[in-house]
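1. Requesting a structural model of the entry that follows:
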Amino acid sequence: MEKNHSYTTEEVANILKVSKLTVYDLVKKGRLPAYRVGRQMRIDPSDLEEYIKRSKGKLQPFHHKETTSDTQEYLQVRRLVISGQDISLDILANYLEKSSKKFRPLRSYTGSLESLISMYQGYSDIVSTHLIEGVSGEYNVPYINKILVNFQYIVIRLLARRAGFYVKKGNPLNIKHWEDLRKKDIKMVNREKGAGARVLLDESLKKYRIPVSGINGYDDEVTNHVSVASAVAKGRADVGVGIERGANLVKEVDFIPLVNEKYDLVILKNEENRELISQVLQILSSDSFRNDLEALGGYDLSQTGQVVYET
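-> From the prediction side, this is the model:
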């Protein structure tokens, strides 16, 4: 392994052939020493090498070394994994870190379904979700109930936002409804499996009985809203599903609103999370946090901080 640089969590995940969530979990549990550069976690090659040797049984179990005061402080705080892709979660992470010396948030930029699964597996502490159940039109709770079986949890409204189609400027193909995806001359670009936008598309196709096999570009996947909008702007596709803010960030794209989606936070209810839940509720109800989100535009904050469901 190279000795002259530190690794990102993504590089470590590639080396170990595991997911980034697994790397976050190793750091959270103190099995893999790490430090922060800004918001990014870094791992030294020597520490990664020691972890691999310990895993092979060649070294004694890791014990935190008494090094600098910064290292001691880092090891005393609780590392939290906040999973989801919206920029509002980065702002929440900043507020959490400033509000208490006990928390050091880490960000995992994964889709809604994968985020919930990571919570079930113990890898994430706060997850965001915007998953619609097609028949009822209800957001999030039906999926959370199915995945977090036998867990106690709280669901808190972070925000609402409009989702719909990205189309080329001026909408030359007059794409306005899900039924328009039946047209053979329309090519779409899709989100990855498990993303909220992908679930919205799939549930809508099911609702209107539109066969996936007949949609040109259904298997063409990208991993975020801006990439969908960019694919449309560059002519790679005629339409894609995303949120309003994505269209605002990319030139030559118009937005066709279809639904007002609910974007919620999920936190497990246990003794360890008692203070965390209280802190998150306090942050979401603060004027400063709401003002920061409002400045971004494209969000409905009328229910921000409301507990929408708990077990």
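2. Going by C-alpha atoms from here, please, whenever you check contacts or count neighbours.
-> Noted.
3. Would you map the helices across the protein?
-> Taking DSSP state H as the criterion, the chain carries its helices at 9-16, 20-28, 45-55, 69-76, 87-99, 112-120, 141-147, 196-207, 225-233, 244-248, 274-284, 287-296.
4. Quick one: closest of these to Ile126.
-> With respect to Ile126, and counting by C-alpha to C-alpha, the nearest of the helices of the chain is helix 112-120 at 7.8 Å.
5. what about that closest one, distance to the chain center?
-> Distance, stretch centre to chain centre, for helix 112-120: 9 Å (C-alpha atoms, centre = their mean, to the nearest Å).
6. returning to that earlier point: burial-wise, tell me which of the helices of the chain comes out on top.
-> Counting by mean count of other C-alpha atoms under 10 Å, helix 225-233 has the highest mean neighbour count of the helices of the chain, with a mean of 23.
7. got the angle between that helix and helix 196-207?
-> Using axes from the mean of the first three to the mean of the last three C-alpha atoms, to 10 degrees, one finds that helix 225-233 and helix 196-207 are set 60 degrees apart in direction.
8. Report all helices and strands that helix 225-233 contacts.
-> Helices and strands touching helix 225-233, by 3 or more C-alpha pairs under 8 Å, 6 or more residues apart in numbering; DSSP states H and E, are strand 153-168, strand 188-191, strand 239-243, helix 244-248, strand 253-268.
9. One more sequence to fold, the one below, so I can look at both together:
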Amino acid sequence: MDVWTLKEAAQFLRLSERALYDLARARRLPAALVGGKWVFPAEALRRWLVDQAEAGGRAAPPPILAGSHDPLLDWAVRQSGCGLALRAGGSLDGLDALVAGTALVAALHLRDEEGGFNEAAVRAALPGAPLVGLTWAWREQGLITPPGNPAGLSAIADLARPGLRVIGRQPRAGSHVALVGLLSDAGVALRDVAFLPEPALAEDEVAAAVLRGAADAGFGIRAEAARAALGFVPLLRERFDLVLHRRDAFEAPMQALLAFARTPLFAERAARMGGYDVTETGRVSFNL
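-> From the prediction side, this is the model:
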């Protein structure tokens, strides 16, 4: 049967009808009040039961989206009214918050040695946990330069040029992890780059440092370079994921955010910002 009565659902869950009635009234499980009677979609109730078992008594995390800073994500969280609070401290900070249960979602863009994104880091941090990675967007990362790229920068190794002032990111940021990997691939040591003493704590701060002349270059996303009318040298196409426990993906905050990301307004904003590919937004990138 596709739909169960209160009695049938209670038998399936091995609960009393009164206990199930109380759960349904509190909206604690899939149920609908039709004609004054509670009915239960069978498949949805089965999935709910599996999710409860996988949660293993885990306390519900606060509605916080922690991790990497992304301007399109920041905008969408506000516009969607999803109720998530943003805590941008870098991808590794977001992963730690997911492990500790102090955030509902981790925003990550961690490139692994094989050229993949995020899954290896998540597996290592939470082995065996029922997690899902949802693609937020593919982004262009590269060198942000003053307008016209007066230094003629064209490759990651150019950041090691003598006298070039470079704005870096905090060590726990995904952009810093990517930069270290690209420099290593080019045979350049991190100590060979003249970074400014204070790192940028978000993508927009990289562009701001170049715009005001405090830095000659930085590593960041095309969208921020475009917003500040700065030069941009593309180096990397990366996948930016939202990672969370599987059952939390069906809760109201994430569903509201993903629903908004399917609207024409979202697609128009991404196109206007530049450097984003949102054709896969909301798609499962990995399922652990």
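10. quick one on the thing from earlier: is it possible to get a markdown table of the helices and strands packed on helix 225-233 of structure 1 that adds distance to Leu75 of structure 1?
-> Output for these, formatted as a markdown table (distance: least, C-alpha to C-alpha, whole Å):
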| stretch | distance to Leu75 of structure 1 |
| --- | --- |
| strand 153-168 | 27 |
| strand 188-191 | 37 |
| strand 239-243 | 38 |
| helix 244-248 | 37 |
| strand 253-268 | 23 |
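11. returning to that earlier point: nearest to Gln303 of structure 1, out of the helices of structure 1?
-> Within the helices of structure 1, the stretch nearest Gln303 of structure 1 is helix 274-284; the backing value is 9.9 Å (C-alpha to C-alpha).
12. angle of the closest one against helix 287-296?
-> Direction vectors for helix 274-284 of structure 1 and helix 287-296, defined by the same axes, to 10 degrees, enclose an angle of 60 degrees.
13. ok, the residue most central in space within structure 1 to His177 of structure 1 distance?
-> Closest to where the C-alpha atoms of structure 1 average out (C-alpha atoms, centre = their mean) is Gly84, at 1.1 Å. Distance of Gly84 of structure 1 to His177 of structure 1, given as C-alpha to C-alpha, to the nearest Å: 27 Å.
14. residue in structure 2 matching Tyr123 of structure 1?
-> Structural alignment (TM-score structural alignment) places Tyr123 of structure 1 against Thr102 in structure 2.
15. returning to that earlier point: can you redo the helices of structure 1 as CSV with distance to Ile267 of structure 1?
-> Rendered in CSV, the data for the helices of structure 1 read as follows (distance: least, C-alpha to C-alpha, whole Å):
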stretch, distance to Ile267 of structure 1
helix 9-16, 23
helix 20-28, 16
helix 45-55, 30
helix 69-76, 22
helix 87-99, 14
helix 112-120, 9
helix 141-147, 11
helix 196-207, 18
helix 225-233, 25
helix 244-248, 26
helix 274-284, 7
helix 287-296, 19
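16. can you tell me which of the ones you listed comes nearest to Tyr153 of structure 1?
-> Closest to Tyr153 of structure 1 of the helices of structure 1 is helix 141-147 (C-alpha to C-alpha; 9.2 Å).
17. name the helices or strands packed onto that closest one?
-> Applying 3+ C-alpha pairs under 8 Å, 6+ apart, we find helix 141-147 of structure 1 packed against helix 112-120.
18. how much does the helix it packs on stray from structure 2?
-> Relative to structure 2, and after both are superposed, helix 112-120 of structure 1 has an average distance of 0.8 Å to its aligned residues, where the measure is mean C-alpha distance after the TM-score superposition for structure 1.
19. That helix to helix 20-28, inter-axis angle?
-> 30 degrees.
20. I appreciate the help and will end here.
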